[in-house]
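Novice: Could you work out the structure for the sequence below:
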Amino acid sequence: MAEIDKTPEGQVADAVTGNWVDMTAPEWSRPYLRLSRADRPIGTWLLMLPCWWGVLLAAAADPNGLRLFDLWIVLGCGIGAFLMRGAGCTWNDITDRNFDAAVARTRSRPIPSGQVSVTQALIWLVIQSLLAFAILLTFNLNAILLGLLALVPVVVYPFAKRFTWWPQVFLGLAFNWGVLLAWTAHSGQLGWPPVMLYLSGIAWTLFYDTIYAHQDTEDDALIGVKSTARLFGENSKIWLRGFLVISVLLLAVTIILALAPGGNLLAMILALAGAWGFGWHMVWQLTRLDTGDPDCCLRLFRTNRDTGLIVALFFAFAALV
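Specialist: Sure thing, here's the model as predicted:
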C-alpha cells in the first residue's frame, strides 16, 4: 500500500518539521507567515539575541543596574525582531524571486511557488514595518534614529550577493544592529563597548551564515550567486576558526571595557564566562561540521540560537549581581 504524503500543502522545503504555521495557523495566513519565515524561527532568534546582549550588558555596566523599562526593551526587541525579520525576509524574497526559483531549496518559497504575488508581498512588507515602527517609537530619540538607520543594511543586503563575495558581512551589519539600538535604548548614548559588541556579532554572523550558505554552493555556482561559502570552498573550516577567534576576543574586550570601570569583579567574571561558553559552543559546531552535507549545515546553523543564548544568560546574571 502506498505511503500517504502528510506534508502540509505549500510547506517550504527547509521549514521546521511540525511547525505551528503549517500545522495550526489559519490557512489564509500561512503563505504570509511562510514569507516572514515564521515556520523557520532561527532567524528571529539570531536577530533578537544581539538586542538582548546590548540591553543586558548596558544594564550590567550601569551603576543602577536593571530598570523596569529594560523589561520592555527585552520584550519590545523580541516582538520587533519577529516583525523586522519578517519584513526583511519579505523584502529578500521579493528581490530574490528569480534566484529562488532556480535553487532547489528555495523554489518552494511563497513567491516563486505562486502562493503570494509580488504586490501582496509588498503590502505585507509595509504592514510588518509599520508595526515594528510603532514599537520603536516607545524608545528614546537616539534609539529611534538608530532604528531608522538600520533600514540601510536591511535594504542593501539582498543585493550584496550580486556584487561581492562577502554578502555575509552585510547580513552581519543588519542582524547585529540591535546591539547598538538596545544599548542606546537603555543608556541613551553609544560608546566603545556597544561598538565592539556589534563587531563581535558581525564576526559571529560570518561564522554561522557561512555554514548556512554551504547548503546552496552548487546551485549558487550555477546561477552566479556569490557567498563566503563559495569563496572559501575547502578552506572554510580555517576561515570559520578565524571568525570564531575574532568574535570571542572582541566579546571579551567588550566585557572588560564595559564592566571594568564599575569595579564589579563578580559581574565581569560572569560575563566572561558567557564569552567562554560562546566560544566553546562554536568549537563544538566545528567538530561536527561537514560542509558537503546540507542537512548537517542546516542543523548546526540552527544551534546558533543556543550559542547566542549562552551570552545573553550570563549577561543577565552579570546585570543582576
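
Novice: all contacts plus neighbour counts: C-alpha atoms, from now on.
Specialist: Noted.

Novice: Now for residue 188, how many residues are close by?
Specialist: 14 (other Cα atoms under 10 Å).

Novice: what's the answer for residue 204, then?
Specialist: 27.

Novice: got it, and residue 8?
Specialist: Residue 8: 11 neighbours (other Cα under 10 Å).

Novice: That one reaches residue 24, doesn't it?
Specialist: No - using Cα atoms under 8 Å, residue 8 is not in contact with residue 24; the gap is 10.7 Å.

Novice: Residue nearest the middle of this structure, spatially speaking?
Specialist: residue 46 (2.9 Å; Cα atoms, centre = their mean).

Novice: Enumerate every residue touching it.
Specialist: Residue 46 is in contact with 175, 304, 305, 308, counting by Cα atoms under 8 Å, 6 or more residues apart in numbering.

Novice: from the residues you listed, which ones fall inside helices?
Specialist: 175, 304, 305, 308 (DSSP state H).

Novice: who touches residue 139 in this structure?
Specialist: Residue 139 neighbours (Cα under 8 Å, 6+ apart): 73, 185.

Novice: secondary structure class for it?
Specialist: What DSSP: H, G, I helix; E, B strand; the rest coil gives for residue 139 is coil.

Novice: Starting from residue 157, give me the distance back to residue 69.
Specialist: Distance of residue 69 to residue 157, given as Cα to Cα, to the nearest Å: 32 Å.

Novice: Would you mind telling me which of these two has the busier surroundings?
Specialist: residue 157 (21 against 12).

Novice: now for the helix ranked longest in the chain, which elements pack on it?
Specialist: In the chain, assigned by DSSP H, the helix with the most residues is helix 68-95. Here helix 68-95 is seen to pack against helix 30-35, helix 42-61, helix 118-136, helix 151-163, helix 177-187 when contacts are counted using 3 or more Cα pairs under 8 Å, 6 or more residues apart in numbering; DSSP states H and E.

Novice: could you dump those helices to CSV with distance to residue 170?
Specialist: Output for the helices and strands packed on helix 68-95, formatted as CSV (distance: least, Cα to Cα, whole Å):
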stretch, distance to residue 170
helix 30-35, 21
helix 42-61, 13
helix 118-136, 20
helix 151-163, 5
helix 177-187, 11
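
Novice: returning to that earlier point: the ones in helices among the contacts of residue 46 into CSV, with extra columns for distance to residue 63 and neighbour count?
Specialist: Formatted as CSV, the ones in helices among the contacts of residue 46 follow (distance: Cα to Cα, whole Å; neighbours: other Cα atoms under 10 Å):
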residue, distance to residue 63, neighbour count
175, 29, 27
304, 31, 24
305, 30, 19
308, 25, 24
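
Novice: and for comparison, fold this next one:
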Amino acid sequence: MTKPAPAPDGQVADAEDRNWVDRYAPEGARPYLRLSRLDRPTPVLFLLLPCWWGLALAILHDQSVRFEDLWIAVGCAIGALLMRGAGCTWNDITDRNFDGQVERTRSRPIPAGQATVRGAVIWMCVQSVLAFGILLTFNTAAILLGVLALLPVAVYPFAKRFTWWPQVFLGLAFNWGALLAWTAHTGQLEAPAVVLYLAGIAWTLFYDTIYAHQDTEDDALIGVKSTARLFGTQTPQWLRRFLMATVGLMGIAVIFAAIDEANVLALVIALGGPWAMGWHMAWQLRGLDIDDPAKCLQLFRANRDTGVIPLVFFCAALLV
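Specialist: Sure thing, here's the model as predicted:
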C-alpha cells in the first residue's frame, strides 16, 4: 500500500490539499501567503460573489451595460483577493493567542513562529494599500462605501469575545461587495442592493455556522463564542431558518431590481437563482453531521458552488 506524501513543511492544518502555496511559492513568501489564506483560496469567492451579484442585478435594474462594468467586475475580483488577505492577516494578528490553543489553528504562521507580528502588520498594510488603489478607480459613492467597509472588517476578529453571533459581523464584512458593486455601476446605493446584502448575511450565517462546528470543543475550553456553540444540537433548525432568509431576501432583491425595466422572462429567470441556491443549501443540510469536522469542512467549501448558482441565473437573465 502506497503511503501518502508527507505534508510540506509549515503547511497549515486546514489548508487545501496540494495547494499552490505549499507546492510552488518561494519558501520565504509562504508564511505571508498563508497569512492571506492563499493556501485556502476558495473563501475568496465568499467575498467576490456578492460583488458580482450586486453588479449583475444593477445591470438588470437599469438595463444598461457599459464598458466600465468589465473593470468593476475585474476590480472587485482583485480587491476581494487583497481585502480577504488583509482581513485574514488582521484576524491572525488579533487571534494569535487564541490560535495557539486550538488544534486546527495552532499551525497558522504567527503561533507556529513562521511570521512575526511586525511582519504581519506590514503585510496587512501592503495588501490594504493595493486594494485602496483599486477602490480609487470607482465613483465617489463607491469609494466612500469601500472606506466604510473597514469598520466591520476591523471589528470582526473581536466579535467572538463579546457576542454569541460573530458570524453576523463576518456577514457584514464579507457581503459588503453587494453594496459596493451596485453603487459602482449605478452611482448610488438603492434598496435592491441593501436587501441583497441582507440575503448575503443570512447565507454567511449558514455556511460559517457549519464551519464553526469544527472548533466547538476547543472554543468552549478557551471561551470563544460562536453560533455553532450557541445553537448546539439545534443547529439544523437554525440553518433552515438561514436558508429561508437567504432565498426569501434574495428573491425580494431580484424583484426590486427587475420590476421596473426588465421583461417578465428576465425576471423569472433571475428568480430561479435564489430558488436553485436554496435547493443546494437544502442538499447540504441533508448531509450535515455537526460532530464530524471533516464533513463540516467539506460542506463549508461546497458553498463556493452555492454562491455561483444565483450568479449564473442573473447573467442568463441579462441575455433575454
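
Novice: that older thread, return the member of the contacts of residue 46 of structure 1 nearest to residue 93 of structure 1.
Specialist: Taking Cα to Cα as the measure, residue 93 of structure 1 sits nearest to residue 175 out of the contacts of residue 46 of structure 1, at 16.8 Å.

Novice: mean deviation of the longest helix of structure 1 from structure 2?
Specialist: Superposed on structure 2, helix 68-95 of structure 1 shows a mean distance to its aligned partners of 0.5 Å (mean Cα distance after the TM-score superposition for structure 1).

Novice: what's the angle from that helix to helix 177-187?
Specialist: For helix 68-95 of structure 1 against helix 177-187, the angle by axes from the mean of the first three to the mean of the last three Cα atoms, to 10 degrees is 160 degrees.

Novice: now helix 68-95 of structure 1: how far from the chain's centre is it?
Specialist: 10 Å (Cα atoms, centre = their mean, to the nearest Å).

Novice: Can you mark which positions in that helix are buried?
Specialist: 70, 73-74, 76-94 (16 or more other Cα atoms under 10 Å).

Novice: And stretch 144-158 of structure 1, by the same measure?
Specialist: 144, 146, 147, 150, 153, 154, 155, 157, 158.

Novice: now do stretch 16-33 of structure 1
Specialist: Those would be 16, 21, 22, 30, 31, 32, 33, for stretch 16-33 of structure 1 by 16+ other Cα under 10 Å.

Novice: now swap in stretch 247-267 of structure 2 and tell me
Specialist: 247-258, 262, 266-267.

Novice: What about those, which are in helices?
Specialist: Using DSSP H, the buried residues of stretch 247-267 of structure 2 in helices are 247-258, 266-267.

Novice: quick one: which of the residues you listed is nearest residue 316 of structure 2?
Specialist: Distances from residue 316 of structure 2 to those, taken by Cα to Cα, are shortest for residue 266, at 7.9 Å.

Novice: isn't that closest one right up against residue 320?
Specialist: Yes - contact criterion Cα under 8 Å: residue 266 of structure 2 and residue 320 qualify, at 5.9 Å.

Novice: burial of the spatially closest residue to residue 265 of structure 2 that is not a sequence neighbour, as a residue count?
Specialist: Closest residue in space to residue 265 of structure 2, ignoring its immediate chain neighbours: residue 320 at 7.2 Å, by Cα to Cα, 6 or more residues apart in numbering. Neighbour count for residue 320 of structure 2, taken as other Cα under 10 Å: 12.

Novice: How about residue 287 of structure 1?
Specialist: Quick note: residue 287 of structure 1 (other Cα under 10 Å) scores 9 neighbours.

Novice: With residue 35 of structure 2 instead?
Specialist: Residue 35 of structure 2: 27 neighbours (other Cα under 10 Å).

Novice: Report the separation between residue 298 of structure 2 and residue 80 of structure 2.
Specialist: 22 Å.

Novice: ignore the last one, residue 31 of structure 2
Specialist: From residue 31 of structure 2 to residue 80 of structure 2 the distance is 20 Å (Cα to Cα).

Novice: about what we covered before: which member of the buried residues of stretch 144-158 of structure 1 is positioned nearest residue 185 of structure 1?
Specialist: Looking across those and measuring by Cα to Cα, the closest to residue 185 of structure 1 is residue 144, at 8.4 Å.

Novice: Would you mind pulling up the elements that the helix or strand harbouring the closest one packs against?
Specialist: Element membership of residue 144 of structure 1, judged by DSSP states H and E, is helix 141-149. Using 3+ Cα pairs under 8 Å, 6+ apart, the elements in contact with helix 141-149 of structure 1 are helix 118-136, helix 177-187.

Novice: what does the shortest one contact?
Specialist: Helix 177-187 of structure 1 is contacted from outside by 47-48, 50-55, 57-59, 70, 73, 77, 139-140, 142-144, 146-147, 150, 189-190, 194-195, 197-198, using Cα under 8 Å, 6+ apart.

Novice: chain center to it, what's the gap?
Specialist: 16 Å.

Novice: buried stuff in that helix?
Specialist: Neighbour-count burial for helix 177-187 of structure 1, counted by 16+ other Cα under 10 Å, picks out 177, 178, 179, 180, 181, 182, 183, 184, 185, 186, 187.

Novice: That one vs structure 2, average offset?
Specialist: Mean for helix 177-187 of structure 1 is 0.3 Å (mean Cα distance after the TM-score superposition for structure 1).

Novice: Provide the angle between the direction of that helix and the direction of helix 151-163.
Specialist: Using the same axes, to 10 degrees: helix 177-187 of structure 1 against helix 151-163 is 170 degrees.
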